[in-house]
Structure formats: structure tokens, C-alpha cells
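S.K.: structure for the following, please:
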Amino acid sequence: MNDAPRTEWQAPRWAQAVLLASLGTLGPFSIDTYLPAFAGIASALGATPVQMQQTLSAYLLGFALMNLFHGALSDALGRRPVVLAGVAMFTLTSLGCALTDHIGWLIALRALQGMSTGAGMVVSRAVIRDVYPPEQAQKMMSQVTIFFGIAPAIAPMVGGWLFVHSDWRAVFFFLTLVGCAIWLGVWRSLPETLPPTRRQPLSVADLWRGYRELGRDRRFWLLALASGVPFNGMFLYVLGAPSFLGELMGLRPEQYFWFFLSTIAGIMVGAVASGRMAGRIAPRRQIRWGFVIMALACGLNVAGNLLLPLHPLWAFPPILLYSLGWAVLVPVVTLMVLDLAPARRGMASSLQATVGSLANALVAGVLTPLVMHSALALSLASAGLMLIGLLAWLWQGRLVRQSTLPEPRAARPGETVEVDAPLP
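M.R.: The predicted structure follows:
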């Protein structure tokens, strides 16, 4: 922990969590809010389906590209300037999207918007660990996770309501207002949590050295996979909601609310439980519990699809349980990633976010279209994504155990030295 005291915060704890969560969810919120207006944008601008898809692809590409640099910039320049610049750019590009009359400009502006939103998500994680010791950081990260889970679920409802009651431009005007509110909140309340004495030089050689050192750490990649990939076991259902809920279950759009409510409830309960476990339960044990809960949810989900006709009464609870398990473990795994590079927490957060965004993009663009028309395929894909995260977690645990084994002492002449067996 650096020497920036907690008392620099001028806001109460809950307001800190809201502000940091707003920064962290700005990226996914700005994606999900405009999706319900796709048809209206295409009709108004004379855009083809391919061009409309490019508005999303350009955003995701810009988001993934700049995620590599937001954290490193904040390690060198400080947290506040990077966040303020990122939110300001998001606000201006949102206004530009609302005013444009050409699909080409919309695609370009969405790319710039994607490049800006990652700053909040990446830097907010580093801020938490800058200021708080491990137990308090886990509690704060858990509070942030609650809002992180709510935002993507309510964003389509907000965007749909704005589109129906106004037009597609209202969605981007709304995002402009959101950007203004967050920028003012950061400017008034967010202290600079990285003092000059802890900052890193801003040079190409130094950045490359930092990325190379972190990139060689196998534990980093395994922890990033353990936190980023299982999220998609839940996100898969959100992305495929129109097919899963409408086509397969026969629900009306106004009934989709119950699905999103169950997902939100699972994340909230899991995040609250994670915060309460901080300092009471060993972090690794808590992560094991999270994976056990998700594995149980996947088993129930697959079994239900094999044995029962599809129905919300049994199909929604496993998704709720899966969301709960993910929310129990993700704050702890995220802090473990940041603590692998105490001097470069921003860079570690950047690379972790990049792994997560790439996983999200692959699931959204490749996996979801393949499985969203079959409930059984969705359940198997969700279980597979959870299994990838579980295997990554078990593998990094093996690396930790190997690194803590004592080195064997050289044998003296005529002496046999016993070597300790690996820990179970």
C-alpha cells in the first residue's frame, strides 16, 4: 500500500464504491445501452447490417487496444489525469454519436469511445489497491462488483425505454449526461492515490520491460483466465437472451425482466458474501467455494436440460447460482493479480482487462451465435467456460506449491538426503 491515506477521500465509503463502480462499468454499459436501438440507427442512417456490426466491432477493438496502455499511463502520470482524460473523451464522443448523420462517422466515434472507456475500469481497480490493505480492498472490490453486475443487466432496459419513447439519438445524449456526471464525481471526489515517489518512468523501453516481466509470469496469465473466462459462462446467457428467452422459452419481451433480475440477485448476494468473508476466510478457500458453487450450478443446468422440458422455474435458478459463485471469487482473484506487480498495479490491471475483453469478444462474436439456439448447447458452453477458469486456478495453485518447496541439500559423502514430496 502506498502513502496516500484513506482520509483523502472526501466521500463516504458507499459513495466511493458507487464512483469506482461507475468508472468500471462505463464500458459495458455503453455497449448494452445502444443495442436496443440498432434497428432505429440503421433505418435513420441508411446503414447495412454489416455497417451496424462495425459500430460494435470498432468499439470493442478500440477498447481492447487501449486497455493495454491505460494502466501503464496511470503508473507514470498518476491515476486522476488518466481517468479524467478518459471520461472526458467518452463524454465528447457520446455527444458526437448523438449528433452524427453518417454511419462512417458513427463507426469512427464508437472506436474512439471504446478507446476511452477502458481507463475507468482499469484504473479504478488500481486505485482500490493503492489505498486499501488487502481485507479492506476485498470489501471495496466486493461492493464495486455489486454495481458491476447490475449495470449490464439494466442497460438494455434503459436503452430500450429511451429508444421507444424518443429515438436512437436519445441513447447517446443519455450517455453524454452519464459521462458528465462521472467526470464531475471524479473531479470533486477522487484523490490522487499514486504519489510521485511511486510512479514509473514513461518511456518505451521501460514500458516494454514492464510488460515483458509481467508477461513472463505464468501465474498472472492463469489468474487472469481464472477471473475473466468464467464470467462468460453467465454473460453467454445475457448475449443470447433474445434466443434463449424468446425463441426457446417463448417468453414475451416484458417477461425478460425475471431473467435479468435473477442474474442481478445472484451477483449481489455473492458480492455481499465475498465482502463479509474478507479477513474471516482464507482467500484461496473462498475462491474454491466460488468454483464449487459454479460447478454445482453447471451440473444442475446441464442435468435439467437433459431431463426436463425447458421452463423458467428450473432454468433461472442455476444461472442465479452461477452468478453468485462468480461474484464470491472474482474480487479475491482480481486482488491477487494486482499484488503480483505492486509497483505496476496499473499495468497488471491493464493486462487483466485485456484478457477479459478478448474472452468477451470471442464469446460474443464466435461462441454465442453457435450455441444460442439450443438450451443444452448453452448449458454445456457455460460449463466449459467455467471449467477453463477452474483448470487455470488449479494450475496456478500447483505453481505456488512448487515454488514453496525447500531446495534439497547437497548430500555429504556416504549420506542420503530425502527430498520432500510436493504438497497435496
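
S.K.: use CA for all of it now, contacts and neighbours both
M.R.: Noted.

S.K.: biggest helix in this protein, by residue count?
M.R.: helix 134-165 (DSSP state H).

S.K.: flag every buried residue along the following helix or strand past that one.
M.R.: For helix 134-165, the following helix or strand on the C-terminal side (DSSP states H and E) is helix 168-189. Going by neighbour count (16 or more other C-alpha atoms under 10 Å), the buried part of helix 168-189 is 168-176, 178-183, 185-186, 189.

S.K.: with stretch 206-216 instead?
M.R.: Using 16+ other C-alpha under 10 Å as the test for burial, stretch 206-216 gives 207, 210-211, 214.

S.K.: please tell me how far Gly185 sits from Thr145.
M.R.: For Gly185, the distance to Thr145 equals 19 Å [C-alpha to C-alpha, to the nearest Å].

S.K.: one more, please, to line up against the first structure:
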Amino acid sequence: MDSRSCSPPMPPWLILMGALAALGPLAIDMYLPAFGAMALDLQVHPSLVERTLASYLLGLALAQLAYGPLADRYGRKPPLLLGLTLFSIASVACALSQDIDHLILWRVVQAFGGAAGMVIPRAVIRDHLDTREAAQAMSLLMLVMGVMPILAPLLGGQAVTLGSWRTVFYLMGLIGIALWLAVALRMRESLDPARRSPLAVGAITAHFRLLLTHRRFMGYTLAGGFGSGGMFAYIAGSPQVFITIYGVDPRWFGLLFGLNAAALILASQIGARLLNRHPPIRLLHRAQGTLVLMTLAALALTLLGWINLPLLMLCLMGFMASQGFVGPNAAALALSEQGPRLGVASALMGALQMLCGALAGFAVSTWHTGTPLPLTATLATCATLSWFSGRMAMGPARQAA
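M.R.: Alright, predicted model coming up:
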């Protein structure tokens, strides 16, 4: 796998990494238009269907902790094949579920499969590229991932129209099988055998302990994690806010969702080009200020009773654009000093970020006021925590970064 250049056009290996990284988000966004049909068919309150999303995020968080050590011991390819197998089987099982409890269970299993695509692509990128190049590659990877929030709800909506909500999960299973074949036939191992780590409990525990006490790693990880938490709060809360509160026709839900995704994509690509002239830490610093500004503005408008759909969309697009800068740069900076334990570091980073997402998703799904307040308050909290985490990491190491 030749990965020495990440300049546009994207090389095939990076496109494959983007598709794998998009698998987890695909399983989030694709079934959003089916929430109403699922609640009706399974005869449960819509809030229970929302919890299938939060449980998926929690599963993603926990599973990533396992894939990191496996990727450092056995290489990047075998754990990917294992994860894709789990994802495909669980997707079919979700489609066959007859009650909400079994659906939640299989969503957790599905997350344990999809987590491989969240951990290993970051490690593959850092196998080859330095911090600046990795930030550029992750920005390009976000281009592939960013298409998912545009296409997935539209694809899911069509699947529900042509079949049922179960068709969405069958389709996820087919995508998992296609990616399994692509990895098996096209991907080459990127981990040098000399850099493989033993799969020993003591060594793994030591790696995690070192990472948890590494100020810059934890600061940058949480900076990206709380930003991701805001994104997942938006994903979990957007059907309720757009469709129920503002009365948006479900057919137009994908368009509004896509506008916010487009802001994320555009900003991440601008950020990739700015990295030619500015260091990642400077871009992160400035983007986090905008992140806080846009979310506090949304919260203030909500508390004052002045919020409406156009103003909310403006704030949401500003938040997503800022996250397009925060996500790639925070990830690259977090992994910049973790060469000997990239798999474990990528796993812990992903787990903490998904945990932030799960908590934010639970907050939005359990707090109902009939206004956008649960969403805007959660976004403002996540953005503020992201800002503080970034400052914690930047303080002593600004020159070194």
C-alpha cells in the first residue's frame, strides 16, 4: 500500500480508509428517517428508538479499546476483516429483530463490528505520515466520511419507501460484505512486523496508563471528543427538532441534514489546504473559538425565545464548519507522539470520543422540552468543554507542536 502522498486526487488506499471510517457513521445516519416507522412497527415510544442510537455509540466506544491492541499485535488487516464480519452479521440480525430489546442488543454487536473502521484507518495513516501530512490526510478522509451524512439519510429514506425499516439494515449488511471483499482483495498490511507489540495484559495496561496520564494526548483527544459529542447530539436530536418541533416534511429532512454535512466537508477541505501555510495547533486554536461562539449564540437565542429554523441552521452550519477544522487537527496532534503504540492510542482516542458522543446522545434523547433547548444546551456544553481541553493541551507544548 503506497501511501507516501496524500495530495489530491486521493490515492486508492486513502479512499478505502475513508470508506471504512465511514462505516460506523453510516450505521448512524442511514436509519434516521426510519425512526418513526420503527417506533410504529415495534409499538414503542420514539424515545426508545432514539436509545438504539445511543447504545450504538456506547458500543463503538467500548469496542475500540479492543481493536487497538489487536491492531498493534496482529497488524491492521486481520482485525478489520473480523470487524466487518461482525458488522454484516449483526446488520442482518437487526433487520430480523421483532422487539426493541433485541434490536438494541444487535445494535451493540453491530457497533462492535463497525468500531474496527473507526480505529484502524487512523493507525494506517499514522503508519506512514508525519503530523502535518496526517492532518491533511484526515481532512481528506473527512471528505469521504462527510458525504455519508448527505447520502445515508437519503439512501435510508428511499429504502424505507421501497421496502421497510428492515430494508435499511439489510442494505447495511450488503455494504459490510462489499467492504470485507475490498479489504481482503485490495488492502496491503501497513504495520512493519518489527513494530508489532505483544498481546500481553501488562503491556496493554501500561500503554493505556501512559496515555491516560499524557497531558497533550488527553487534551487533544478530549478537544476532538467533545466536538464529536456535539455532532452526535445534533445527529440524535435533529429528527425531533426538525420534524417534530419545526414541522419539516421528512422528505426534506435529508436536505437540511446534508447542508450541515456540506459545511463540515467544505471546512475540512479548506483546512487541509491551510495546513500548507499554518501549523495544526494554530488552526485548532482558532476553530475552537468559533465553535464556542456559534453554540453559545444558539443557546442564547433559544433562552430568549428568538430561535427559529433559519437561525438554528445558521448556528448549526457554523458549528459543523468549525468541527471540520477541529476534528482532523486534534486527532493528528493527539497521535503525533504515539509512534510505538499507535493502535492503542487510536483506540483510546476513538473510545473516549465515542463515549462523549454516547453521553451527549443520551442527554438529548432523554431531555424533552418541546423546544430546541436540549440540543442547543448540549452543543454549547460540548463546545465549551472542547475549548478547555484544547487549552489544557496547548499550554505547555505550543512551541513543540
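
S.K.: quick one: list the elements packing against the longest helix of the first structure.
M.R.: Other elements packing on helix 134-165 of the first structure under the criterion 3 or more C-alpha pairs under 8 Å, 6 or more residues apart in numbering; DSSP states H and E are helix 13-32, helix 103-131, helix 168-189, helix 256-277, helix 312-339.

S.K.: could those go into JSON lines alongside distance to Ala58 of the first structure?
M.R.: As requested, those are exported to JSON lines (distance: least, C-alpha to C-alpha, whole Å):
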{"stretch": "helix 13-32", "distance to Ala58 of the first structure": "11"}
{"stretch": "helix 103-131", "distance to Ala58 of the first structure": "5"}
{"stretch": "helix 168-189", "distance to Ala58 of the first structure": "16"}
{"stretch": "helix 256-277", "distance to Ala58 of the first structure": "27"}
{"stretch": "helix 312-339", "distance to Ala58 of the first structure": "27"}
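
S.K.: burial count for the aligned residue in the first structure for Thr378 of the second structure?
M.R.: Aligned counterpart of Thr378 of the second structure in the first structure: Ala381 (TM-score structural alignment). Other residues within reach of Ala381 of the first structure, judged by other C-alpha atoms under 10 Å, total 23.

S.K.: which SS class is Ser3 of the second structure?
M.R.: coil (DSSP: H, G, I helix; E, B strand; the rest coil).

S.K.: show me what it lines up with in the first structure.
M.R.: By TM-score structural alignment, Ser3 of the second structure lines up with Arg6.

S.K.: just Ala233 of the second structure next, same as before
M.R.: In the first structure, the residue paired with Ala233 of the second structure according to TM-score structural alignment is Leu236.

S.K.: repeat that for Met349 of the second structure.
M.R.: Using TM-score structural alignment, Met349 of the second structure lines up with Gln352 in the first structure.

S.K.: quick one, what contacts that match?
M.R.: Contact partners of Gln352 of the first structure, counting by C-alpha atoms under 8 Å, 6 or more residues apart in numbering, are 224, 228, 337.

S.K.: any idea how far the nearest residue in space to the match of Ala233 of the second structure that is not next to it in sequence is from Tyr322 of the first structure?
M.R.: Leaving aside its chain neighbours, Leu236 of the first structure sits nearest to Thr368 (6.2 Å; criterion: C-alpha to C-alpha, 6 or more residues apart in numbering). With the distance defined as C-alpha to C-alpha, Thr368 of the first structure ends up 18 Å from Tyr322 of the first structure.

S.K.: of these two, who's got more company?
M.R.: Just comparing Thr368 of the first structure and Tyr322: by other C-alpha under 10 Å the higher neighbour count belongs to Tyr322, 31 against 21.

S.K.: returning to what we had before: what helices and strands are in contact with whatever helix or strand the residue nearest to Leu236 of the first structure lives in?
M.R.: Assigned by DSSP H and E, Thr368 of the first structure falls within helix 368-371. Here helix 368-371 of the first structure touches helix 375-403, going by 3+ C-alpha pairs under 8 Å, 6+ apart.

S.K.: quick check: which helices or strands does the helix it packs on pack against?
M.R.: helix 218-239, helix 283-307, helix 368-371.

S.K.: sorry, back to before: wait, the match of Thr378 of the second structure sits on Val371?
M.R.: Yes. At 7.5 Å, Ala381 of the first structure and Val371 qualify as touching, with contact defined as C-alpha atoms under 8 Å.

S.K.: whereabouts in the second structure does stretch 17-29 of the first structure align?
M.R.: The aligned range for stretch 17-29 of the first structure in the second structure is 14-26, by TM-score structural alignment.

S.K.: can you list contacts of that stretch?
M.R.: In this structure, residues lying in contact with stretch 14-26 of the second structure by C-alpha under 8 Å, 6+ apart are 3, 6, 60, 111, 114-115, 117-119, 121, 137, 141-142, 144-145, 148-149, 152, 176, 179, 182.

S.K.: just stretch 46-61 of the first structure next, same as before
M.R.: 31, 38, 41-42, 103, 106-108, 110-115, 357, 361.

S.K.: just to revisit the earlier point, wait, which of the contacts of Gln352 of the first structure is closest to Gly160 of the first structure?
M.R.: Gly160 of the first structure has its nearest neighbour among the contacts of Gln352 of the first structure in Gly228, at 27.8 Å by C-alpha to C-alpha.

S.K.: looking at the buried residues of stretch 206-216 of the first structure, which is nearest Leu68 of the first structure?
M.R.: For those, the nearest to Leu68 of the first structure is Tyr211 (9.3 Å; C-alpha to C-alpha).

S.K.: may I ask which helix or strand encompasses the closest one?
M.R.: Tyr211 of the first structure belongs to helix 204-215, assigned by DSSP H and E.

S.K.: mean shift between that helix and the second structure?
M.R.: Superposed on the second structure, helix 204-215 of the first structure shows a mean distance to its aligned partners of 1.4 Å (mean C-alpha distance after the TM-score superposition for the first structure).

S.K.: in terms of secondary structure, what does that helix contact?
M.R.: Using 3+ C-alpha pairs under 8 Å, 6+ apart: helix 204-215 of the first structure touches helix 345-362.

S.K.: and the counterpart of Ser268 of the second structure in the first structure, what does it touch?
M.R.: In the first structure, the residue paired with Ser268 of the second structure is Ala271, using TM-score structural alignment. The contact partners of Ala271 of the first structure, taken as C-alpha under 8 Å, 6+ apart, are 142-143, 145-146, 324, 327-328.

S.K.: among the residues you listed, who's most crowded?
M.R.: For the contacts of Ala271 of the first structure, the largest number of neighbours (other C-alpha under 10 Å) sits with Val328, at 31 neighbours.

S.K.: contacting residues for the equivalent of it over in the second structure?
M.R.: The equivalent of Val328 of the first structure in the second structure is Phe325 (alignment by TM-score structural alignment). By C-alpha under 8 Å, 6+ apart, Phe325 of the second structure lies in contact with 267-268, 271, 283-284, 287.
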